[in-house]
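Novice: I would like to see how this sequence folds:
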Amino acid sequence: MWLSKQRASGPAVPDDTPGFELPLRLFLGFRVLIDELHAELARQGHPDVRPMHGFVMQAIGTDGVTAVELGRRLGVSKQAAGKTIGTLEHLGYVERGSDPHDARRKIVRLTGRGVDSLVRSARIFDDLRARWARTLGEERLRALEADLRAVTPDAFRLDVPGWFGG
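Specialist: All right, here's what the predicted structure looks like:
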């Protein structure tokens, strides 16, 4: 396989690394962090939270949103957003309520359990970053972060579910 080229002394770092390896390595790093996050979240009482749920709960935010707005933020249809809301509501991470300014609108808000999962996620990400710093060295990790900031926009996008879904 093209990603498994290795020397006896460790992973190969060829001078002619193909361009397609960069996005795959970045995605693999993301995947490692997310998988480790979810394993720890499960140990801490949140076994049903899936990677997409984190994007959804971030998109809901502290003020809550309608299903239409949630779909827009995630880049998915209102129906897809509604289905995910239903799942998270069933699991106890969100609740639906009336908009205090317009009784016709239903607002989705995080429950205490939803907020707890996000607070724990933030702490776990800090621990994972510290582990990467021990492996790579703090200076190299800071340089990697600075390099990624230099080539990526400042705005974090939450539309990954829609982007991956097509």
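
Novice: contacts and neighbour counts: CA atoms only from here.
Specialist: Fine.

Novice: show me where this structure has its helices.
Specialist: 21-43, 51-60, 67-74, 78-91, 112-136, 138-151, 160-165 (DSSP state H).

Novice: to check against the first, give me the structure of this:
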Amino acid sequence: MDSTDDLAMPFLLMSAFRGLVDAVHAELEAAGYPDVRAAHGFAMQAIGRGCTGVELAERLGVSKQAAAKTAHALERMGLISRVQSPRDRRERLLAPTARGEDMLRRSAAAFGRQIKDWRTRVGDDHVSATLTTLAHATPGRRGPTDLSDWV
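Specialist: Predicted structure coming up:
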């Protein structure tokens, strides 16, 4: 497939995305996070500073059961804990632990290194133009962490 063909775009985007994520996860594995997968990273981003299980399901675009399964996996890895909500003492929030915060920092740094490498290989102008294009492309009806029908 000719890389300049417009029809190549979805495949090039997917390949670039996969290469970027795989490189970051290789760094995370080397840093002591061997079990973290892309789905875990999306869930951690969706959790942010804290959210309920229902909010996690909504943010990921998955069922409450799927969100609960993901939350349990993150909890087993020591990346999140369940804490009492300041809004309602009966409610529990999923919140990053110190280990979860460390993983997110390492992940962000690894993504930064990968994008810096892209800038070195193809030039700042090309990477900046790509980012601008993607930022202005129609995002569709999903949130940035919703890959629900991909799994």
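
Novice: need the TM-score between these chains.
Specialist: The TM-score (TM-score structural alignment, normalised by the length of structure 2) is 0.90; 149 aligned residues with a Cα RMSD of 1.8 Å.

Novice: skip the chain neighbours and tell me the closest residue to the residue nearest the centre of structure 2.
Specialist: Centroid-nearest residue in structure 2, with Cα atoms, centre = their mean: residue 42, separated by 3.0 Å. Spatial nearest neighbour of residue 42 of structure 2, excluding adjacent residues (Cα to Cα, 6 or more residues apart in numbering): residue 145 at 5.5 Å.

Novice: where's the equivalent of that neighbour over in structure 1 relative to residue 121 of structure 1, distance?
Specialist: Aligned by TM-score structural alignment, residue 145 of structure 2 pairs with residue 158 of structure 1. Noted for residue 158 of structure 1: a distance of 16 Å to residue 121 of structure 1, by Cα to Cα, to the nearest Å.

Novice: please apply the same query to residue 89 of structure 1.
Specialist: Residue 89 of structure 1 is 19 Å from residue 121 of structure 1, by Cα to Cα.

Novice: tell me the counterpart of residue 25 of structure 2 in structure 1.
Specialist: With TM-score structural alignment as the criterion, residue 25 of structure 2 matches residue 38.

Novice: and the gap between that match and residue 96 of structure 1?
Specialist: Relative to residue 96 of structure 1, and taking Cα to Cα, residue 38 of structure 1 is found at 25 Å.

Novice: what sits up against stretch 31-43 of structure 1?
Specialist: By Cα atoms under 8 Å, 6 or more residues apart in numbering, the residues outside stretch 31-43 of structure 1 that reach it are 47, 48, 49, 50, 51, 117, 120, 121, 124, 125, 128.

Novice: which residue numbers in structure 2 go with the longest strand along structure 1?
Specialist: When structure 1 is scanned for its longest strand (criterion: DSSP state E), the result is strand 102-110. Using TM-score structural alignment, strand 102-110 of structure 1 corresponds to residues 88-96 of structure 2.
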